[in-house]
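1. sequence? don't have it. structure:
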């Protein structure tokens, strides 16, 4: 600001300083518009900015008294005080330095040297504030980025907690969340559905005979077979050691029977040699229990009915499906 005063022959009076101070801080749109307009006119006409500014703003004239920093009208100093207050509020923590500037400007015994020191001090304080503001912005940006990363980690942990690590299917927790919301929607008039529970027949024997690695391979193969057999919008879950669940759209008649048979046969078609070795002959089978949603069903009662149907399928000889009453 000091260089501007000297270069453009602008008298360093309190009104002029206040005007340029308001413009530099951006606390007054009106003041900034006046100064910007004067700068543009100076560039167009080649006239010194000081001359254009003195003509544009009454009360900033370069009289002998103003050059000696004689007292100016109180209203000019009050306006400067308001600008200082606004700057202090936005800067946060430099109010005393700005008030010292105001007191120096009120001193009618001041000189050009005094004003030079005041301007330099204010400029230094302004630079400090700008740097502090930049540091604060950087710190806030870093904090926001860290918060976003933490939120994403928590969201990923929540997603992982509902996934089975062996098959990649939603686990029992995920199945319960989906089934609860599906039951709630059905109670509100949504579409009906059927809960299917699937259990691998004699899985423990296979797992104990061929090892856990072969057993995990078979669990993945069954998961893929069931998933490939359901339609868009239908879901498959692994809810236990050798147990799966599915939510399907069909609810009665031949369509429901066709869905149950399609699920059973998809597992029967698995080539055991892929998991147990070429010496293994035969296939793996599953038993299924189906429960069609009823208006009187809760999450618990629906699950219990499907489980009861699965139990009956097991005791009827396995490798079959049963529909709950």
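-> Structure received. Worth saying up front: this structure is predicted, and the values here are computed from it rather than measured.
2. only C-alpha atoms for contact and neighbour calcs from this point on.
-> OK.
3. how close does the most far-flung residue of the chain relative to its centre get to residue 84?
-> No residue in the chain has its C-alpha farther from the mean C-alpha position than residue 64, which lies at 62.2 Å (C-alpha atoms, centre = their mean). Going from residue 64 to residue 84 by C-alpha to C-alpha, to the nearest Å gives 27 Å.
4. here comes the other one, which I'd like you to weigh against the first:
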């Protein structure tokens, strides 16, 4: 299971230092719940919680213990579980309603069928003109009633289809959130693994001829130590934005952990991966990132990259391993460069 918090001891210490004055502004006790709320807010890993807290501070609403507990329950304790519970409840309600509709319609249809059978028997026994007129009038009324029931049933089914589609969209949104890295908005490792498995399971050229890039921010610990861990988070987000901007629509981009990223390039020769890697490297090197609460823009951020092309029937783990080896070759050669694993005998060995 993926850890909820990936911050180091030093990062956590800085977040604690920043959280205490925030907590002191409000009447809520210095409780673990209150600390968790402000920790996730300051770490920038919980967008919905941040929006709720920003709104509370904008309205100058003091946060007491009850308000903090509500924020914790709504945005930390189990938003995914809450979504699942709502979806289950929604589906259950729709199914129950459809069952009631079907039973009611079935009863109406049975009564109509009985009426038709009775009319047939009476006609078979022979009746006079007045009786026929009365029978026809009654059948017309019951047919009109049955038509109304059919129309109502169609409306209820249409409404239920709309509700089901809404729930389907919420389910898709919940699934996407579970596969997304909160800090960068890219796929997380699980999201990457699932997307890669889908691509490699395909029978087309996308699977047979795909390439991989591994990316790591250079001297990231030094960046954190010099400018602070919140600036380090901003660096991670900025590099993620560069990667997303350079990738093509079919490429899979993910933050796989810490300051590390991966890109899977379907139907792409090694030369394509090398070209894209160089574009990423150059854009990161040329970028400048503004410090929080300051006009100062910091440059000199660089990344090292490793590229590899998939060998026949090669598992994704081995492909990532070769790209990672190429990445560390870039590190050893001085960083801020692209290195390539060309799949020699060592890499292709079992």
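-> On my side now, so go ahead. The structure presented is a predicted model; accordingly, all values stated were derived computationally and were not measured.
5. coming back round to it: what lines up against the residue farthest from the centre of structure 1 once you look at structure 2?
-> Residue correspondence, TM-score structural alignment: residue 64 of structure 1 in this structure matches nothing in structure 2.
6. cool, residue 224 of structure 1 as well?
-> Match for residue 224 of structure 1 (TM-score structural alignment): residue 241.
7. with structure 2 superposed, average distance for stretch 112-129 of structure 1?
-> When structure 2 is superposed, stretch 112-129 of structure 1 averages 2.8 Å from its matched positions, counting by mean C-alpha distance after the TM-score superposition for structure 1.
8. return the distance of that stretch from the chain's centre.
-> Taking C-alpha atoms, centre = their mean, to the nearest Å, one finds stretch 112-129 of structure 1 lying 43 Å from the centre of the chain it belongs to.
9. just the terminal-to-terminal distance for stretch 292-302 of structure 1.
-> For stretch 292-302 of structure 1, the separation between the terminal residues is 8 Å (C-alpha to C-alpha).
10. contacts for it?
-> Residues outside stretch 292-302 of structure 1 that contact it (C-alpha atoms under 8 Å, 6 or more residues apart in numbering): 179-180, 183, 186-187, 192-195, 251-252, 291, 323-324.
11. would you turn the residues you listed into CSV with distance to residue 120 of structure 1 and secondary structure?
-> Putting those into CSV (distance: C-alpha to C-alpha, whole Å; DSSP: H, G, I helix; E, B strand; the rest coil) gives the following:
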residue, distance to residue 120 of structure 1, secondary structure
179, 71, helix
180, 70, helix
183, 73, helix
186, 75, helix
187, 75, helix
192, 79, coil
193, 78, coil
194, 80, strand
195, 79, strand
251, 84, coil
252, 88, coil
291, 84, strand
323, 89, strand
324, 89, coil
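12. make CSV out of those residues and add neighbour count.
-> CSV is the format used below for the contacts of stretch 292-302 of structure 1 (neighbours: other C-alpha atoms under 10 Å):
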residue, neighbour count
179, 19
180, 14
183, 21
186, 17
187, 17
192, 18
193, 21
194, 21
195, 24
251, 19
252, 13
291, 26
323, 23
324, 17
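13. of all these, which comes closest to residue 261 of structure 1?
-> Comparing the contacts of stretch 292-302 of structure 1 against residue 261 of structure 1 with C-alpha to C-alpha places residue 323 closest, at 11.9 Å.
14. touching, the closest one and residue 290? I think so.
-> Yes: the pair residue 323 of structure 1 / residue 290 is scored as a contact, 4.6 Å apart, by C-alpha atoms under 8 Å.
15. common neighbours of those two, please.
-> Between them, residue 323 of structure 1 and residue 290 share these contacting residues under C-alpha under 8 Å, 6+ apart: 306, 309.
16. going by residue numbers, what spans are helices in structure 2?
-> Along structure 2, the segments classed as helices by DSSP state H run 9-24, 32-43, 47-58, 65-72, 79-125, 129-178, 189-200, 205-208, 220-227, 229-246, 270-286, 316-332, 345-348.
17. any chance of the ones you listed in JSON lines, with distance to residue 256 of structure 2 too?
-> Rendered in JSON lines, the data for those read as follows (distance: least, C-alpha to C-alpha, whole Å):
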{"stretch": "helix 9-24", "distance to residue 256 of structure 2": "18"}
{"stretch": "helix 32-43", "distance to residue 256 of structure 2": "18"}
{"stretch": "helix 47-58", "distance to residue 256 of structure 2": "20"}
{"stretch": "helix 65-72", "distance to residue 256 of structure 2": "27"}
{"stretch": "helix 79-125", "distance to residue 256 of structure 2": "21"}
{"stretch": "helix 129-178", "distance to residue 256 of structure 2": "14"}
{"stretch": "helix 189-200", "distance to residue 256 of structure 2": "5"}
{"stretch": "helix 205-208", "distance to residue 256 of structure 2": "21"}
{"stretch": "helix 220-227", "distance to residue 256 of structure 2": "15"}
{"stretch": "helix 229-246", "distance to residue 256 of structure 2": "11"}
{"stretch": "helix 270-286", "distance to residue 256 of structure 2": "17"}
{"stretch": "helix 316-332", "distance to residue 256 of structure 2": "11"}
{"stretch": "helix 345-348", "distance to residue 256 of structure 2": "22"}
